[in-house]
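Asker: Next comes the sequence, and after it the predicted model I'd like to discuss.
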Amino acid sequence: MGLSNEEVVLRCVGLGVLSHVCYFVHGEHTLRAPLYVKTVVLGPPAFSVLLTRLSFLTFWQAVQVTALGCLAYLGGIFVSMLVYRTCLHPLRRFPGPWLAQYTQFYHFFKVKDKIDNYRHLARLHAEYGDYVRVGPNLLSVADPDMIGVMFDRDTKFEKADWYDIGYPWTSLTQIRDKSLHDDRRRHGWDAAFTAKALRNYDARIVKYADQLVAQMCRRSGEVVDAARWFEWYSFDIMGDLAFGRAFNAVQMGQSHIYIDTMHETSPFPLGCLATMPWVIHTMGSIIPDRLNPFMRLVRYSAECIEQQKEKAQIAQKGKTEPAEPDIMTQILNKGPFFVDDPKRDDLLLVGDARLLIVAGSDTTAAAITCAFYQLAKDESHVLKLRAELDAEGIRNDGNLTVQKLHKLKFLDGFIRETLRLYPPVPGGTFRNTPKEGVVINGQALPGGVKVIAPQYLIHRSSKAFEDPDEFVPERWTTLKDRLVKKDAWFPFSTGKFACIGKQLALDEIRAVVAKMVLEFDIVFAEGETGRALLEESQDIFTMVMAKLNLCFIKRGINTG
């Protein structure tokens, strides 16, 4: 005897509830999401055909029963999910928008138009306080005391599933296993960023800073989009230092297809869907490679790796060292990381190649752009920087070195303050709380939930910095009483997973700021206020900066 429609519905609803309670509530599902989607799409037609062959039902009757059962099953899952997220979820007691507790798509619809994730979080924290439930299983914490607990070297917090976005092209930063991450860092990465290695990069940093100065000399007094030029400068440096393969964007005065492709393809997935890594991973899995613009970045990264392998082989045969060492060569010289799995090793290298270029460029470019916004806004900073450079006898000539800039305290404070007010990763990174949970300032954070600590908000917290919205470089030098909680400054993250390229990024910023203030007066172009930069720049995990129209006027030239 067959089942009635009512019996089919009841059984499938019960099965849906059981699936949610016993399976979907537990663990992570990002990497399995493509399989779920394919099952939902392809499963019902296949089941209809099977049901036709194994029963006395006609095909259309089988389709009807299958559709009814599938809808009931999915309905059971969603009803169970809504009840759980409302009444039983560990984050249920934290305040936040009521829709956010039910679906992460609430976040998507709030940020999709302006790609302004960190500003959206700022609005929520202004309304709900330091601890806000911004998704069904996502808590945003703007408490400065969170930093030590979350990023301490001995922390029990773990990287969340956001780091699986790039799978299978996993990079160093996306390795979630702590011991494996440490092993990978020791496999060439640490050697490529020692103090000695950094000194080998200094001359090339200065070379690209000189190229930028030369280009601005040709455009003295003209309106230029400074954000684009600083972007090209940082990408040129990382292309050269990573692979000995510069993009030549500054020299040519135009962008490179890799830079354009990255910024054209990243805003929607990384800017809108970053809180739903399963969607990004699913999209990447089901879109054919020939239609997926992300694959252009993968192919370029793979080309860079192959070129470096060939160079390394030639050097080994000739028993010579490269004239200008690069980062990837030092990693390759260590040999395969996954010795028994060449395919996985190749995927890791491609992921690392993309990491070197993107993470080492976008972040630095954003910081430099914001630094020059402040220089154009307040000439006193320019004058103080020049006075400090003059006091040390530093001129924009062949004797200017990155090493000489390390001793400049105001320059260091100026850069630190820029990174405080305008952190290059403003929305923060995703972590899972330890199973036993954690208590911060009396707030009990449950175990096994996802949290973020937005850099933008913590850097502007009055609990950490006096007059937090004011740009005061001296708070790092002569006005240290304005540092309430110095440890709350973490633009490069901190602890075990701190950015390995921190010192390199600081050197790039030091060089271009020093050379430009020595060479030019820096002013806003007519009509420029910085509004677009502050309100229209896009948060795609790193920042893609909006236009900043400046005039770089050669010093000593009378423009009147």
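Answerer: Good, I have the coordinates.
Asker: alpha carbons only for contacts and neighbour counts from here, please
Answerer: Noted.
Asker: and the helix or strand where residue 83 lies, how far out from the chain's middle?
Answerer: Using DSSP states H and E, residue 83 maps to helix 59-83. Relative to the chain's own centre, helix 59-83 is displaced by 39 Å; criterion: C-alpha atoms, centre = their mean, to the nearest Å.
Asker: Flag every buried residue along that helix.
Answerer: Buried residues in helix 59-83, counted by 16 or more other C-alpha atoms under 10 Å: 59, 62-63, 65-78, 80-82.
Asker: Name the residues that touch the very next helix or strand once past that helix?
Answerer: Per DSSP H and E, the first helix or strand lying C-terminal to helix 59-83 is helix 105-111. Contacts to helix 105-111, defined as C-alpha atoms under 8 Å, 6 or more residues apart in numbering, come from residues 99, 100, 117, 120, 134, 135, 271, 272, 273, 275.
Asker: Show the buried residues in those.
Answerer: The neighbour-count test (16+ other C-alpha under 10 Å) applied to the contacts of helix 105-111 identifies 100, 117, 120, 134, 135, 271, 272, 273, 275 as buried.
Asker: nearest to residue 142, of these?
Answerer: Of all those, residue 134 has the smallest distance to residue 142: 12.2 Å, by C-alpha to C-alpha.
Asker: which stretch of helix or strand covers the closest one?
Answerer: Using DSSP H and E, residue 134 falls in strand 131-135.
Asker: what's the spacing between that strand and its chain's center?
Answerer: Relative to its chain's centre, strand 131-135 lies at 20 Å (C-alpha atoms, centre = their mean).
Asker: Need the residues that contact that strand.
Answerer: 91, 94-97, 100-104, 106-107, 124-125, 139-143.
Asker: Residue 308 in helix, strand or coil?
Answerer: Per DSSP: H, G, I helix; E, B strand; the rest coil, the secondary structure class of residue 308 is helix.
Asker: Tell me how far it lies from residue 242.
Answerer: Residue 308 sits 10 Å away from residue 242, going by C-alpha to C-alpha, to the nearest Å.
Asker: hey, what's in contact with both of the two?
Answerer: In terms of C-alpha under 8 Å, 6+ apart, residue 308 and residue 242 are both contacted by the residues residue 328.
Asker: So for those two, which residue has more residues nearby?
Answerer: Ranked by neighbour count (other C-alpha atoms under 10 Å), residue 308 and residue 242 place residue 242 first, with 26 against 20.
Asker: let's bring in a second one:
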Amino acid sequence: MDGIFQCHVGGHGCKLAEALLNKVDHLTTTPRFLVAICAFSIIYIAVGVIYRLYISPLSKFPGPKLAAATLWYEFYYDAVCKGRYTFKIKELHQKYGPIIRVSPYELHIDDPDYYHVLYSYSSARDKYRYYLEPFGFPLSAFGTENHYKHRLRRGAMNPFFCSRSVTQREGLVHRLVHKLCEHMEQFQVTGKTVPLSLGYTCLATDLITSYVLDEGSKCLDTPEWLPHWRRALRSLSEMVMISRQVIWLLQILKHFPQDWATASNPGLGFFFELEEQCRQRIDQIQIDRGKDSWSTEKEISRGYTLIDQILDSRLAVEEKTPDRILQELRSTTAAGVETTSNALTVITYHLLNNPNKLQRLRDELSTLGDNWTCEPQGQELEKLPYLTSVILEGLRLSYGVSTRLQRKSPAQVIQYKQYYIPPGTPVGMTSVLMHHNETIFPDSYKFVPERWLDLMERRRLERYLVSFGKGSRRCVGQRLAQTTLLIAIATIFRKFELELRDTSKDDIEIGRDLFVPRPKNMKSIGLQYAQLLIGQTYNQITASSPNSVALSWMRKFPDADLIRYFAPGNHELVVVNSPRAFREVTFTHAYAFAKPKFLKRMVGDMTGRGLFFAEGDVHRSQKKLLAGPFLNSNVKNLLPVFNLKADELCSSLGVEVQNSKTGVIEISSLISKSTLDIIGQAILGLELDGHSFARELAQYYHTIFSSTMISRIMLLLNTWVPIRQILPMRTNREYINANNMIKQILKKHVQERVHEIRNLHRGGSRSPARDILTLIIQEQLKSCDECNEDEIVDHLRTFLAAGQETVGTTLIWALHALASHQDVQDRLRREVRAIDNGNGNDVKYSDICNLEFLDYFVKEVLRCYPPSTCSMREAVHDISICGKLIPAGTPVLMFPIMPQSNSIIWGRDSEKFDPSRWESLPSTARDAYAFQAFNTGPRTCLGKSFAMLEIKVLVMKLVTRWRFCHVSKPVVLQRIGLLFKPANGLELKIEPAFFT
């Protein structure tokens, strides 16, 4: 009976549950449910905002309402504006007073005399969990929220970092500083610029790892001092600031494979190596200490480590786990590297930038004797008043941690003037605001060591020097850092005569707060600051043209040689900006840079794998073989072809104008057909309208050069992920088929031409044809009996793809310029008609060369509207460009528009279209590397003479017969692509040009 009853009740229960689920499912699929969810969300947010603004215990504190209402206010200044909230807080204090509300939950105070109250030695002060979570060290003393637990963990480490322990290990500091000096001597011998900020980072890394682990990371022994490591440290601090605003981001990043992280940021590989080194050291020491044969003598013989200190402390057993010790090592290492190296960099810059202060320091250091290898003790150096003052002033201007450090009183109300701060409320103060308080530190942004010389005044000022913090949570490694600064500065400036290179105050002075200070320029090589996760990709995709972002960088840093920016995954790229840098990349070290692999995926199908992708000796030999056919003597033989096709284009325009009621013509398609016809006849020796397979070739090229949005997106995606062969989309199928058919057509044509030329050779005669293909085959047959037909096909694909689109795009912009500048059009027409008397007859090559204004006009079109948006390279090995290290594998981008629009090079009107400027160029613009439309160096465009002659003939013929005028329709630029061209073609009003 029980079984039957249970089944019966169970059956009714199942039916009831099913009915309820059906009802819920019905509700959740109706619009009412969605409306209810939206309404509830709005009410929830509104109630929360009302509570924060009017009911919260913090509502009585002054400050901006938006900051009190939402964390998005802080997010905007720190994540979107990249570390600017500290400076906004300073503005808010000026507006609202010394205490303000900076978030829904947090207060900030700007009162130097209150610092010792907030950061008290005697009162309990917890940390703010919201600010601790992004660091990922919850078990370390640094990451401990609770005041009392922190005291236990910190107390276990204090003996290891006390003055006595640091004094005993001063020899370690001296050894590492001497090693740094030895490497600096090597730079001195070679004449290279010393990247001293990198050296300081390596010094600080080796010092802290040697000090806490008794085995260093040996950064100073690496070539070029590990620039990736310094950039990784900066990236990590940036990520901490971002993750603080978007905490779930950190959880996602924690689950990324290390290989992925290392690929996106090579410096993280060294970070993972350090972590593994710490882990292995912990395991080894615990194994050693567990052995019966363990003794204090063995411990001393291998060196006492922070691991030993924690294991020997009175902490509970659960506080001595490998995971907790590892977190302690990680936090100690991270804290010891950035702050110390930054202080050394700041001090060095200000000394070199102030010769009088540097000389005063040197005079004082001379009292130590001439032998710089002697090792004065830290206590001896502290007795040198000016050296000590220099260190203190450097600490003031390097800030230590620049962000606000929040503290909470867990149980007691804190009083500030008339305000009572509830228990548990995070309250912060900031070293940047403290150190730039003009009442305490007059001329606070100037480097003035003299302010510290008077002993009584020094004691007063040290009360407000908070680079190491104050109270029970002050920096545990303060004594080690101070000793390092004293020894390093004293040793380096006793030994070396230094001068600044490519460094300004904007590279040093704080401009952003990313937990630690970052300079205004934020550059190890130029600056471009990364957007969240995706780098500059979003800006580039949404820009009005492929050149827009690059132009904005050039305008911001017109005198920078190189500009760094970030791609997705924090992947670093370098942009060449100055003629000096272009010279080094394209000429001096041309073969130290190769075409990146992703470029082959991007355009390899269109251009083939011929000369365009050849490298090193292969490129040299191929260029030598192909140079002959493109000599001026051969190119000018193609003038009849150019004249013929230019006349045909003029006639086609006449037909279009006659058929149009308004005279408004979309000219892009006509120009594209004309340039493809010219390429077909001049390169292949084919009349594309005269052969069926040649017409097919033209159709297939039209397919692969399709500029629809889908095709451009596919081009961009295939750059990073080879999806062309995978996605079963119509666009992909047509693109793949067109490329395959082009290869087949060209291969067949090459075979026929080779057979024809060989037959002529056997008969003792040469082909009368002067097309480029014939000349290439003849050149190959000179050197060997066999022709590499596949190689020739690849070369032809390069010429056809590059020659047709770039010349066509240039001609479109030439007509746009003529329509925009009627005075230029009239002057050009007069010059051309003076040669041919207005009858439109073909002109001689020598006559074209004498048309100066035509030459100026074409060059100005190429300067203002370079058809190719960007050329890409990748460093084959570590190399120095303009004194900046470019690590192996770093993509290097060259935008012709950047040097060609730079006002420093071309003058204040650099972005104005003015062909007359070429009559008298400034000396800076006469630099061959200031004009990059055809590239420079060994990879200069092989078809430069061909293209210039073709463009000139087409412009001559067109301007002689037709007048071009603008229409009201604006020109919309193609946003994504390798070419700078109008997205929807170009419409112009065209009418006959009457003889004047």
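Answerer: Perfect, thanks for sending it. Predicted model only: the values in this text are computed from it and were never measured.
Asker: residues of the helix or strand hosting residue 42 of structure 2 that come out buried?
Answerer: For residue 42 of structure 2, the host element (DSSP H and E) is helix 31-50. Within helix 31-50 of structure 2, the residues scored as buried using 16+ other C-alpha under 10 Å are residue 49.
Asker: what's the offset of that helix from the middle of its chain?
Answerer: Centre-to-centre, helix 31-50 of structure 2 and its host chain are 41 Å apart (C-alpha atoms, centre = their mean).
Asker: corresponding residues in structure 1 for it?
Answerer: Per TM-score structural alignment, helix 31-50 of structure 2 has no counterpart in structure 1.
Asker: whereabouts in structure 1 does the helix or strand following that helix align?
Answerer: Using DSSP H and E, the helix or strand that follows helix 31-50 of structure 2 in sequence is helix 65-69. For helix 65-69 of structure 2, there is no aligned range in structure 1, judged by TM-score structural alignment.
Asker: Whichever helix or strand comes after helix 65-69 of structure 2 packs against which elements?
Answerer: Per DSSP H and E, the first helix or strand lying C-terminal to helix 65-69 of structure 2 is helix 72-75. Packing partners of helix 72-75 of structure 2 (3 or more C-alpha pairs under 8 Å, 6 or more residues apart in numbering; DSSP states H and E): helix 65-69.
Asker: which parts of the helix it packs on are buried?
Answerer: 65, 66, 67, 68, 69.
Asker: try stretch 257-274 of structure 1
Answerer: 258, 259, 266, 267, 268, 269, 270, 271, 272, 273, 274.
Asker: again with stretch 479-486 of structure 1
Answerer: Buried-residue list, stretch 479-486 of structure 1, by 16+ other C-alpha under 10 Å: 482, 483, 485.
Asker: How about residues contacting it?
Answerer: Applying C-alpha under 8 Å, 6+ apart, the contact partners of stretch 479-486 of structure 1 are 144, 463, 464, 465, 466, 467, 474, 475, 476.
Asker: quick one: the second one is in a strand?
Answerer: No. Looking at residue 463 of structure 1 with three-state DSSP, it is coil, so not inside a strand.
Asker: Next, the contact list for it, please.
Answerer: When contacts are counted by C-alpha under 8 Å, 6+ apart, residue 463 of structure 1 is found next to 144, 484, 485.
Asker: swap in residue 146 of structure 1?
Answerer: Contact partners of residue 146 of structure 1, counting by C-alpha under 8 Å, 6+ apart, are 440, 453.
Asker: what does residue 102 of structure 1 give?
Answerer: Going by C-alpha under 8 Å, 6+ apart, residue 102 of structure 1 touches 82, 85, 86, 135, 136.
Asker: give me the number of residues near the last one?
Answerer: Spelled out, it's residue 136 of structure 1. Count around residue 136 of structure 1 with other C-alpha under 10 Å applied: 26.
Asker: how about it, what does it touch?
Answerer: Contacts of residue 136 of structure 1 (C-alpha under 8 Å, 6+ apart): 85, 91, 100, 101, 102, 103, 104.
Asker: from the residues you listed, which is closest to residue 362 of structure 1?
Answerer: Top of the list for closeness to residue 362 of structure 1, among the contacts of residue 136 of structure 1 and by C-alpha to C-alpha, is residue 104 at 26.5 Å.
Asker: Quick check: the closest one vs residue 324 of structure 1, distance?
Answerer: Noted for residue 104 of structure 1: a distance of 47 Å to residue 324 of structure 1, by C-alpha to C-alpha.
Asker: Between these two, which is the more surrounded one?
Answerer: Regarding residue 104 of structure 1 and residue 324, a neighbour count based on other C-alpha under 10 Å identifies residue 104 as having more, with 18 against 12.
Asker: Thought residue 277 was touching that one, still the case?
Answerer: No. If you go by C-alpha atoms under 8 Å, residue 104 of structure 1 and residue 277 don't touch, sitting 10.6 Å apart.
Asker: just to revisit the earlier point, quick one: which of the contacts of helix 105-111 of structure 1 is nearest to residue 454 of structure 1?
Answerer: residue 117 (9.9 Å).
Asker: The closest one and residue 271 touch, don't they?
Answerer: Yes. The pair residue 117 of structure 1 / residue 271 is scored as a contact, 7.0 Å apart, by C-alpha under 8 Å.
Asker: list residues touching both of those two?
Answerer: 111, 539.
Asker: Tell me the secondary structure at residue 523 of structure 1.
Answerer: The three-state label for residue 523 of structure 1, taken from three-state DSSP, comes out as strand.
Asker: Tell me the counterpart of it in structure 2.
Answerer: Using TM-score structural alignment, residue 523 of structure 1 pairs with residue 965 in structure 2.
Asker: show me the contacts for the nearest residue to that match once chain neighbours are set aside.
Answerer: With sequence-adjacent residues excluded and distances taken as C-alpha to C-alpha, 6 or more residues apart in numbering, residue 965 of structure 2 is closest to residue 819, at 4.4 Å. Residue 819 of structure 2 is in contact with 825, 963, 964, 965, 966, 988, counting by C-alpha under 8 Å, 6+ apart.
Asker: For those residues, which ones persist in structure 1?
Answerer: Contacts from those that recur in structure 1, judged by both residues aligned by TM-score structural alignment, their matches' C-alpha atoms under 8 Å, are 964, 965, 966, 988.
Asker: Trace residue 860 of structure 2 over to structure 1, please.
Answerer: Matched to structure 1 by TM-score structural alignment, residue 860 of structure 2 sits across from residue 417.
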